[in-house]
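Q: Test case, fold it:
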Amino acid sequence: MDVCTAPKLREDLEIIRGMDDHPLVFDPQGGTYHRLTRSAAALLRQFDGTRSMDELSALMAERRGVAAEGVRRELDTFVAELTRSGLLVGTEPERPAKKRAGGRFGTSMLMPRFVVTRALPAVLEPAARPLRRIPALLSVGVFAAGGVLGILLGLYTVLTSAPPAEELLGTGTLVAIVLMLFQILVHESAHAMVAQVLGVPVRGLGVALLFYFMPLAYVDRTDAYRVRSRGGRVLLALAGPLSDGWFTGAAALLVLTADGPVAQVAGALLIFQMLNLVTNVNPMLPSDGYAAIEAGFGLVDARGRAFALLKHRLLGRPLPGFLERMPVRSRRLHLVYGLVCSVYTVALGYFVVQSLIWSFALVGRSMP
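A: Down below sits the predicted model:
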C-alpha cells in the first residue's frame, strides 16, 4: 500500500508533550516541531502503514460515535497536511526547511541568520548546575525584580535627565557602542542560561538581519517547545530583557550621580538601551515580548497564522486545514493583528531611515 491508501508515519519522528501538555511531533531532519491536537496525536499512532484510509476513518468514527463518512473529509485533509510537511514515509516537505541542523546559514521569519557558535551549552552548564539547586521562586524573584526596577529607573532618567543630542557624539558614544555590544552578548546568554537550567539547551548563538536590514544577535531556542510549563517558557523569553534591565539601571544611576566622561558614556548607553528595549519587548515584532505573550497565553505562531490569513484574503492562497477550522472571532483577531504588524513594519523601516538621515545631518553640523 502507498501513502495515499495506507499512510505511515516516519519512524525517525518523535511525538512528545510540550507546554500545557500539548502533543508535538519533532522532525529531526529539519529540527522542526509540529503542534498536534490530542485527538490527532492519538490517531497518528495508528499510522503504521497497515491500516487503509477506510479503516482509519472507521476508527475515528467509532471513537466519536459518528458515521465514517462524516470524518473522511477531515482525515483526507489531515493526511494532506502531513504529506505537505513530509512527515509520512515516501513524502517530502512541500517547502524544504531553509535551516538544517548543522548548517550555519538560514532564513526564517524574514531574518537571514548566521550561527556563530554551538558551544554555549558546554560553556554554561557549570554555572547552570548550582543554579538548579536554588529555589526557583527566590532566584527568579530577585532576577525579575532587579530587571524591572532597572527598566523603570532607566525610563525615569531618560524622561528627566536625558543628555542633549549634541553630547551623544564623540568618543563617549563609541565607548557606549562597545558596551552595548557586550550587553547584547549577555542578553542572549541570559536566554541560553535559562534554557540550560530548564534542561533544553539552545542550539547556537548567532547574528541575524531582522526584515533584512536591522542587525541583531540571537540564540536558537527552538527546543523551548519541550518546556512544559508556561512559567518556564515566559521566563525563557523575558530573560534577555530582564538582564538588560540590570544594565539599564546601572547606566541610569551613573547618569544621575556621575559627571564628565563617565556621565557622557552612561547617557549615550542609556539611550541605546531604551531603544533596544522598545524593540525587544514589542509584541508586533518576532521579539522577546512577542514570545512571552505567546507563552503566557498559550498561543502558537500567532504572527504566522495572521500572515497566512492575510495572504488568503489578499492573494487567494489556500489555507491549511487547521486555519479553515479556526473560529470566526479568532480569525478576525488574527487578521487585525496581521494588519497591525504589517503597518508597524513599514513604519519601523521609515523610522530607521529617518533616524539615519537625522544622524548624518547632526554629524555634518558638528564637523568644522
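Q: CA only for contacts and neighbour counts going forward, please
A: Noted.
Q: quick one, strands of the stretch 1-150 of the chain?
A: If DSSP state E, counting those that start in this stretch is used as the criterion, the strands of the stretch 1-150 of the chain fall at 14-17, 23-27, 32-35, 105-108, 111-117.
Q: elements contacting the longest one?
A: Applying 3 or more C-alpha pairs under 8 Å, 6 or more residues apart in numbering; DSSP states H and E, one finds that strand 111-117 contacts strand 105-108, strand 205-210.
Q: Highest mean neighbour count out of those?
A: Comparing these on average neighbours per residue, with mean count of other C-alpha atoms under 10 Å, the densest one is strand 205-210 at a mean of 19.
Q: contacting residues around it?
A: Applying C-alpha atoms under 8 Å, 6 or more residues apart in numbering, the set of residues contacting strand 205-210 from outside is 110-118, 120, 188, 215-220.
Q: which of those are buried?
A: Among the contacts of strand 205-210, those buried by neighbour count (16 or more other C-alpha atoms under 10 Å) are Met111, Pro112, Arg113, Phe114, Val115, Arg118, Leu120, Glu188, Ala217, Tyr218, Val219, Asp220.
Q: would you list those residues in JSON lines and tack on distance to Tyr33?
A: Converted to JSON lines, the buried ones among the contacts of strand 205-210 look like this (distance: C-alpha to C-alpha, whole Å):
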{"residue": "Met111", "distance to Tyr33": "19"}
{"residue": "Pro112", "distance to Tyr33": "20"}
{"residue": "Arg113", "distance to Tyr33": "19"}
{"residue": "Phe114", "distance to Tyr33": "21"}
{"residue": "Val115", "distance to Tyr33": "20"}
{"residue": "Arg118", "distance to Tyr33": "20"}
{"residue": "Leu120", "distance to Tyr33": "22"}
{"residue": "Glu188", "distance to Tyr33": "22"}
{"residue": "Ala217", "distance to Tyr33": "23"}
{"residue": "Tyr218", "distance to Tyr33": "19"}
{"residue": "Val219", "distance to Tyr33": "17"}
{"residue": "Asp220", "distance to Tyr33": "13"}
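Q: I have a second one here; can you model it like the first so I can compare?
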Amino acid sequence: MKRDPGRNPPPEVPPLPSPARGLVVAAYGLLVVAVTIDLASDPQLTFSPVLATAPVLASIGTRRPRVPLLAGVLALVVVAPLAVADPQVALPVHLTAAATVLAITFVSTANVVLVSSTERKLLESRSVAEAAQLALLRPVRERVGGLRVAVRYLAAAAEARVGGDLYEVLVTPFGTRLIVGDVRGKGLSAIETAADVLGTFREAAQVEADLGSVARRLDATVMRRRASEEFVTAVLVGVLEGTGTAEFVDCGHVTPLLVHGGRVSEVDSPVPDPPLALRSLVPGPYHVRHFGFAPGDVLVLTTDGVTEARDASGRFYPLTERLAKMAEPSPDALVDRIVADLRAYTGNGLGDDAALLAARRER
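A: A predicted model of the protein is given here:
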C-alpha cells in the first residue's frame, strides 16, 4: 500500500556547522541575560521586545513546527512578569512587545512548515529519480559472460541521480557486448534520448551479428528524435568468445583504453565514425575495428566527464597517465581508485556527469 506523504515523519535535519551552532548558543545566552537584567534593573527600562527572537532561534535546525510555536508561547508568557517588573514603562510598550512575539511566532512556525514540506517533496523526487535510474541504468553484474565488470556513474550535481550518460553490458549470441555513451543535450530530453538508445541497443545487440549494424540502428533511433538537435557519442564493443580479440565501433566518443601487461594504450579507430544521429552527414558503412583483448587485459571506457575534468589550474585529468600507475587486482577496485583520484584532482567537483566502465577478460 502506498504511504501517505502527509503522514511521513519530518526529514532529518543535518547538524549545524560548529560556527553556526556557537552563534545560536550565544544568542540564547544574550536572551537570558537580557531578561535577567530586565527583572533586576531600573523599572523604567524594559527588554521585553527582545523576546521576539525566541521563536526565530527555536526554528533554527528543526523541522518540527511545534518547537518555534512552544518557544513563542513561552516568550509570550514571560512578557507578563516583565510588565510587572517595569511598572513605569507604558503599557502599550509591553502590549506591542507581546504582539511582536506573537506575529514572529506565527511566521517562524509557518517557515518551518514550508521548509519541511519542501524537503519532503525533494526526498520524494529523489526516490523517483533513483527508481528512474534503476530502470534506465540497470545494475551491472560483476561477472558478465567471460568478463569481470565494474561501473560507476558520477553526477556533476550532488542532487542529481540520472543524466545523459549511459552504459550497458549484455551477453548475446555474438559474444559479450558493451556500450558507453554520452547524450549531447540537457534535462529530461537527454534522459529520454539515453533511454531510447539503451532500449535499441538491448534489442539490436541480441539480433544483429554485425556490430556496425547495431550502430546503424542506434543512429536511426537518435535521428528520429532530432527535433531537439541532440546527438550521442558512443563506443560499442563486442568481445568475441574463444578468439582473444574484441571489436569496436567508435561513434565520435572518448577513445577506449586497454591495459595489457601493465601498459596502457589507446584503442584508436583508423576511421572514426560520426556521433549517432549524424551518420547522414558522412554517408557510408560503420567501421568495425578488431584489437587484441587477451585474458587478464582490462578495457576502460569512459565519457568525457572523466577526461575533460579539470584541476584548479584548468588542466584536463590525465587518465592514461594516471591509469598506468594503478595496479589494482580487480575492475571494482580499479574504478574506485580512479573515482577517488579524479575527485582529488578536481577538488571533489565535476563540471559534467561522468560514466566509467572497466572490464577484465577472465582466463
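Q: What does the TM-score come to for these two?
A: Once superposed, the chains reach a TM-score of 0.20 (TM-score structural alignment, normalised by the length of the second structure), with 115 aligned residues with a C-alpha RMSD of 6.2 Å.
Q: a markdown table for the strands of the stretch 1-150 of the first structure, including distance to Ala347 of the first structure?
A: As requested, those are arranged in a markdown table below (distance: least, C-alpha to C-alpha, whole Å):
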| stretch | distance to Ala347 of the first structure |
| --- | --- |
| strand 14-17 | 39 |
| strand 23-27 | 36 |
| strand 32-35 | 32 |
| strand 105-108 | 21 |
| strand 111-117 | 18 |
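Q: quick one, which of those strands is nearest to Gly289 of the first structure?
A: In this view, the strands of the stretch 1-150 of the first structure are compared for proximity to Gly289 of the first structure by C-alpha to C-alpha, and strand 111-117 is the closest at 17.2 Å.
Q: can you list the helices and strands packed on strand 111-117 of the first structure in TSV and add distance to Ala308 of the first structure?
A: Shown next, in TSV, are these (distance: least, C-alpha to C-alpha, whole Å):
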stretch	distance to Ala308 of the first structure
strand 105-108	15
strand 205-210	19
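Q: closest one to Gly141 of the first structure among those?
A: Taking C-alpha to C-alpha as the criterion, strand 205-210 is the member of these that comes nearest to Gly141 of the first structure, at 26.5 Å.
Q: can you give me the angle the closest one makes with strand 111-117?
A: Here strand 205-210 of the first structure runs at 170 degrees with respect to strand 111-117, directions being taken by axes from the mean of the first three to the mean of the last three C-alpha atoms, to 10 degrees.
Q: Following element in sequence after strand 205-210 of the first structure, please.
A: Scanning the chain past strand 205-210 of the first structure towards its C-terminal end, the next helix or strand to appear is strand 214-219 (assignment: DSSP states H and E).
Q: Name the residues that touch that next one?
A: Around strand 214-219 of the first structure, the neighbours that count as contacts under C-alpha under 8 Å, 6+ apart are 184-185, 188-189, 191-192, 202-210.
Q: can we see that at 10 Å?
A: The set of residues external to strand 214-219 of the first structure that reach it, using C-alpha atoms under 10 Å, 6 or more residues apart in numbering, is 111-118, 120, 181, 184-185, 187-192, 202-210, 276, 349, 352.
Q: Now the element after that strand, going C-ward?
A: That would be, after strand 214-219 of the first structure and using DSSP H and E, helix 230-257.
Q: Which secondary structure elements does that next one sit against?
A: Based on contacts counted as 3 or more C-alpha pairs under 10 Å, 6 or more residues apart in numbering; DSSP states H and E, the elements that helix 230-257 of the first structure packs against are helix 136-161, helix 171-198, helix 260-280, helix 288-297.
Q: right, so of these, which gets closest to Leu43 of the first structure?
A: Distances from Leu43 of the first structure to each of these were compared using C-alpha to C-alpha; the minimum, 26.2 Å, belongs to helix 288-297.
Q: Which other helices and strands does that closest one contact?
A: Packed against helix 288-297 of the first structure, as judged by 3+ C-alpha pairs under 10 Å, 6+ apart, are the following elements: helix 230-257, helix 260-280, helix 302-315.
Q: wait, Gly292 of the second structure sits on Ser265?
A: No. Between Gly292 of the second structure and Ser265 there is no contact under C-alpha atoms under 10 Å: 11.5 Å.
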